[in-house]
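[1] curious how this folds, go ahead:
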Amino acid sequence: MKKLLTAGLFAALFSLPALAALDAGDVAPEFRTQASLAGKAFDFSLKDALKKGPVVVYFYPSAYTNGCNIQAHTFAENIDKFAAAGASIVGVSLDSIARLNKFSADPDYCAGKLVVASDASGKIAKSYALTVRDAVAGRKDSKGEDLDHGFAERTTFIVTPDGKIAATIGGVTPTANVEQALAVVQGLATKK
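    Predicted coordinates for the structure are as follows:
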């Protein structure tokens, strides 16, 4: 019973709505960081990515945790639909780049299709006015490994090429988060 209660508390904690997050119309803070695609690290710049079209910047608590696994997999499954709408996607977490190299290449999650970026200090998440929580002692991921880093709240921002936030999505399930992000970018594509 205690394990069930603890699991429920963690689930509630990671699905809380974004109360103070930046909102539509706000300027999205520029960031540069190490990211990974298909297991290969590279330098990611939001400014550079926006030159190609809208960017879905989604913050998630941690690679290899239940909701995050579902969200990454759902984004990867729908990557072609986002690309057809002219949008790219970057997931941001407080995971190390080494951990993200594994996650980005994992065929069950990012499947080599989804860019994930490291915000090990939480600085990027905080610049988007997201809550960053400290690591929880003894918490393990879905592979049984210790989670030794903090967690940003699950919130997605759709950023337009002018650097403004078109929409902020939080407080929904990981799958609904992806579905809502796709609807926003498809709406932006039809407005062109």
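[2] hey, let's count contacts and neighbours off CA atoms from now on
    Noted.
[3] pull the contacting residues for the residue sitting furthest away from the middle of the chain.
    Computed with CA atoms, centre = their mean, the residue of the chain farthest from its C-alpha average is M1, at 30.9 Å. For M1, the contact set (CA atoms under 8 Å, 6 or more residues apart in numbering) is empty.
[4] A111 and S104 touch, don't they?
    Yes: with contact defined as CA atoms under 8 Å, A111 counts as touching S104 (6.4 Å).
[5] who's more crowded, these two?
    Comparing A111 with S104 by other CA atoms under 10 Å, the one with more neighbours is S104, at 30 against 19.
[6] how far away is that one from I97?
    Counting by CA to CA, to the nearest Å, the gap from S104 to I97 is 10 Å.
[7] what touches both of these two?
    S36.
[8] related to what we said a few turns ago, list residues touching both of A111 and S104?
    Residues within reach of A111 and of S104 at once, by CA under 8 Å, 6+ apart, are A38.
[9] following up with a second sequence; could you model it the same way so I can compare the two?
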Amino acid sequence: MKRIFLGAGTLLAVLIGVWFFIPAHAALKPGDKAPEFTAQASLGGKVFTFSLADALKRGPVVLYFYPAAFTKGCTIEAHDFAEAIERYHALGATVIGVSHDDIATLKRFSVSECRSKFPVAADTDGQIMKSYHAVLPMQTKYANRVSYVITPDDRVLYEYSSLNPDQHVANTLTALQKWHATQKAGGAQ
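    The predicted structure follows:
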């Protein structure tokens, strides 16, 4: 009996582990129009209304979705974005994180984990997640870990989906650098 129980537990752990590292696929692809949104957000513990349209007037936007503030992977990802924020700014980009968390939670998260470097927005009703097809399968209250790069013409330049937080910053920076190079060279995109 003990052997069967351990076998079932091991199988469950493997399945969960495999599910964690299988990349989810966001429905919005390069070239798609990015859905407009406004949301309550916090930067350095201060609440304001974030508007995607307003941010895009200043340059490209890196919009990243994450499951929940203060969880291990989301904390790692927030730290990574905070450490890279000057590189995003050098490319003229704004970074915004979005989760289902309420604004009170995000006020704390924006200070401690985002290090007051970039805002995080509250999507408590899940409408932004749904419009970006960034809902976590089987746990629809939560966002999937999806990162988008959106150009000032309201188009998705790049999307990356993986519950593993490790490559979101590197991949979005690479996409922005390539886009920025084409802009400097006079290319259209």
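[10] TM-score for the pair, please.
    Put the two chains on top of each other and the TM-score (TM-score structural alignment, normalised by the length of structure 2) is 0.84; 176 aligned residues with a CA RMSD of 2.3 Å.
[11] coming back round to it: from G8 of structure 1, how far off is the residue farthest from the centre of structure 1?
    The separation that M1 of structure 1 has from G8 of structure 1, given CA to CA, amounts to 11 Å.
[12] also I158 of structure 1?
    I158 of structure 1 is 29 Å from G8 of structure 1, by CA to CA.
[13] swap in A72 of structure 1?
    A72 of structure 1 is 21 Å from G8 of structure 1, by CA to CA.
[14] looking at those two, which is more packed in?
    Shown here are A72 of structure 1 and G8; by other CA under 10 Å, A72 has more neighbours (29 against 11).
[15] so where does the more buried one fall, helix or strand?
    helix 66-77 (DSSP states H and E).
[16] quick one: that helix to structure 2 mean distance?
    Superposed on structure 2, helix 66-77 of structure 1 shows a mean distance to its aligned partners of 0.4 Å (mean CA distance after the TM-score superposition for structure 1).
[17] which bit of structure 2 covers that helix?
    Aligning helix 66-77 of structure 1 against structure 2 (TM-score structural alignment) gives residues 72-83.
[18] so how far is D134 of structure 1 from the residue farthest from the centre of structure 1?
    25 Å.
[19] now do A7 of structure 1
    Taking CA to CA, one finds A7 of structure 1 at 17 Å from D134 of structure 1.
[20] same check on G170 of structure 1?
    Applying CA to CA to G170 of structure 1 and D134 of structure 1 gives a distance of 20 Å.
[21] who's more crowded, these two?
    Legend: neighbour count by other CA under 10 Å for G170 of structure 1 and D134, higher for G170 (22 against 12).
[22] test my guess that the more buried one contacts L22.
    No: counting by CA under 8 Å, G170 of structure 1 sits too far from L22 to count as a contact (11.0 Å).
[23] part of a strand, is A18 of structure 1?
    No: remark: A18 of structure 1 does not belong to a strand; assigned using DSSP: H, G, I helix; E, B strand; the rest coil, it is coil.
[24] can you give me every residue that contacts it?
    Counted by CA under 8 Å, 6+ apart, A18 of structure 1 has contacts L130, E153, R154, T155, I169, G170, G171.
[25] show me what the fifth one aligns to in structure 2.
    Think I169 of structure 1. Using TM-score structural alignment, I169 of structure 1 pairs with Y160 in structure 2.
[26] any idea which element that match lies in?
    strand 156-161.
[27] mind checking how far that strand is from the chain centre?
    10 Å (CA atoms, centre = their mean, to the nearest Å).
[28] what of stretch 95-107 of structure 2?
    Centroid separation for stretch 95-107 of structure 2 versus its chain: 11 Å, with CA atoms, centre = their mean.
[29] in structure 1, what range does that stretch match?
    With TM-score structural alignment applied, stretch 95-107 of structure 2 matches the range 89-101 in structure 1.
[30] in that stretch, what counts as buried?
    I89, V90, G91, V92, S93, L94, D95, S96, I97, L100, N101 (16 or more other CA atoms under 10 Å).
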